Structure formats: structure tokens, C-alpha cells
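Enquirer: Sequence first, then the predicted structure, then my questions.
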Amino acid sequence: MKARELIERLIWQENELYNLYKLGETYALFERPELRDTFALMAEEELRHRETLTGLLNEGTLESLILDYMDELSIEPVLSDERAKPESLEELVVEAVLREKHAYEMYSKLAKLLDEPFSDLFMHLAREELTHAYRLKLIYEAI
């Protein structure tokens, strides 16, 4: 896999999470209205992640930096995620936790491998994904 493909896959994953959280808003609207704002917030953050990665991809800078580290990244979890089709709020939360875990792991690896300012950027993304996983854990316990 080329570095460009990895970045494109990360963008795809961010888009999948965005779609899950928008669906979560809909589920919450009917099942758990108090959770709607949490899903909306996470959707906005995933959209921001997607836009950040798209900007980096368009610049081309990140692609050349990651190229040297492709073997060290162990990208299989990111590649194995298929399009999610949750049929309930509970399924959605479980699927989102798994994807957040994969995103957190990848961003953490990138943060360790790259120099500033990219290491800071990916550490920030990793922290946000970890925060999402924690919020999802709280949601799961509440439902």
C-alpha cells in the first residue's frame, strides 16, 4: 500500500465515523433524545478530522513523510473495516467504538513516527478519538 492510499483510507474511516454519528443522531432523536447532542458533537469533530486529512493529502507533504514508515504502521485494522450497517443504537455504538479504537491506534503510531508539526497534529487526533471512545462507553452503559 502506498502512503496516499493510507491517507485516503483514513479519510474514508473518518467519513464512516461521521456517517455513524449522524445516524446516531437519528436513532437518538427517537430512542434517546438526551444523546442527540453528543452524537452531533462527535459528527462535527469527525468532519473536521476528514477535512484536515483531505487538506494534508492535497498538499502532498504528508504523503512523502509517511512513505518511509509504511512497514512500521501495521495498517490491517484500518483496512479491514467495511461499511457499517447498524440496525440499532447499540450496534452503532459497538461499531463506532471499534472504529475509534482503530483510528486512535493509527494516529498514535503516526504521532510517534513523524516530527512536528505532524506529530502534534496526529496526537491531537488520537486524543479526540480516545475521547469519542470514552463518550461511546458512557452511551453504551446508559442504553
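Expert: Received, thanks.

Enquirer: all contacts plus neighbour counts: C-alpha atoms, from now on.
Expert: Fine.

Enquirer: so which helix or strand takes in residue 78?
Expert: helix 76-80 (DSSP states H and E).

Enquirer: which strands and helices sit next to that helix?
Expert: Using 3 or more Cα pairs under 8 Å, 6 or more residues apart in numbering; DSSP states H and E, the elements in contact with helix 76-80 are helix 3-31, helix 89-113.

Enquirer: Please enumerate residues in contact with it?
Expert: Outside helix 76-80, the residues within contact range by Cα atoms under 8 Å, 6 or more residues apart in numbering are 9, 10, 13, 102, 103, 106.

Enquirer: A further structure is provided below for comparison with the first:
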Amino acid sequence: MNLEEILKRLIWQENELYNLHKLGETFAAYEAPKLREVFQIMAEEELRHRKTLEGMLSNGSLEGTAVIDYLDAISLEPMLEDERAEPDSLEELITEALLREKHAYELYTKLAEILEGPMSHIFRMMAGEELKHAYRLRVVYEGL
């Protein structure tokens, strides 16, 4: 897998998370209105992640970086196995989103370790936000 394919897959995954959180807003509106804002905030952050990755893809930010040397070592299997989610309930949605947030956190953490400077910082920040999302989702799940 080359760098462009990885970035496209990450963009797809961020879009899936965005869609899950937007669907979470809808479920919450009917099942738990107080949770609507939680899903809205996470959706906005996933959208920002997607736009950041799209920018990296379009301007070649990762070309010539150390990540190219480690492409085979980066474990993408979990993210590659994720398919389109179609949850039927808020519980199913949270379970699916938790798994995807975990996968994103692990991959962004690896990228932050491989890269240096601003790129490392960007992926570390994105990993931190994915970890916060997982925490929020877990708290929401436990409160259901």
C-alpha cells in the first residue's frame, strides 16, 4: 500500500466517523436529547480531521517523510477491515464508533511516533482527539 492509498483510507474512515456521529445526533434527538451536543462536537472534530488529511493528500505533505520508510510496518488491517456501519440503535452506533475511534487512535499514534516536527504534532493532536472521543463514547454508553 502506498502513501496515497493510506491517506485515502484515512479520509474514508474519518468520513465514516463523521457520519456515525451525525447519526448519533439523530438518535440522541429522539432517545437522549442531552447527548445531541456531544455527538455534534465529535462530528465537527472528525470533519476537521478529514479536511486535514485531504490537505495532506492534495499538497503532498507526507511525501519525502520518514513515514514512507515505515509503510509496511504500519498496521492498517483493523482500519482496512472496517466497512460501512449501519447501526440500528444508539447502543450499536456507540459500539461501532468506539471500535473505529480505537483504530484511528492507534494509527495516528504510530504516525506521530514515526514523523517529526509539525507532522508529528498534527497526528499526536488527532490521536488525542480520537482518544477523547472514545472516552466520551464510553461514558455515554455506560450512562444508557
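Expert: It's in. The structure presented is a predicted model; accordingly, all values stated were derived computationally and were not measured.

Enquirer: so what number do they get for TM-score?
Expert: The pair, once superposed, lands on a TM-score of 0.98 when counted by TM-score structural alignment, normalised by the length of structure 1; 143 aligned residues with a Cα RMSD of 0.8 Å.

Enquirer: if we can go back for a sec, of the helices and strands packed on helix 76-80 of structure 1, give the one that comes closest to residue 132 of structure 1.
Expert: Of all the helices and strands packed on helix 76-80 of structure 1, helix 89-113 sits nearest to residue 132 of structure 1, with 7.0 Å by Cα to Cα.

Enquirer: just the angle between the closest one and helix 3-31, please?
Expert: Counting by axes from the mean of the first three to the mean of the last three Cα atoms, to 10 degrees, helix 89-113 of structure 1 lies at 150 degrees to helix 3-31.

Enquirer: ok, the closest residue to residue 125 of structure 1 other than its chain neighbours - contacts?
Expert: Nearest-residue entry for residue 125 of structure 1: residue 107, 6.5 Å, with adjacent residues in sequence omitted and distances by Cα to Cα, 6 or more residues apart in numbering. The contact partners of residue 107 of structure 1, by Cα under 8 Å, 6+ apart, come to 122, 123, 125, 126.

Enquirer: Burial check on the first one, number of neighbours?
Expert: Using other Cα atoms under 10 Å as the criterion, residue 122 of structure 1 is surrounded by 21 other residues.

Enquirer: what does the last one give?
Expert: When neighbours are counted by other Cα under 10 Å, residue 126 of structure 1 registers 24.

Enquirer: Surely it and residue 105 touch.
Expert: Yes - between residue 126 of structure 1 and residue 105 there is a contact under Cα atoms under 8 Å: 7.4 Å.

Enquirer: gap between the residue with the largest distance to the centre of structure 2 and residue 21 of structure 2?
Expert: Largest separation from the mean C-alpha position in structure 2: residue 30, at 25.1 Å (Cα atoms, centre = their mean). Separation of residue 30 of structure 2 from residue 21 of structure 2 (Cα to Cα, to the nearest Å): 15 Å.
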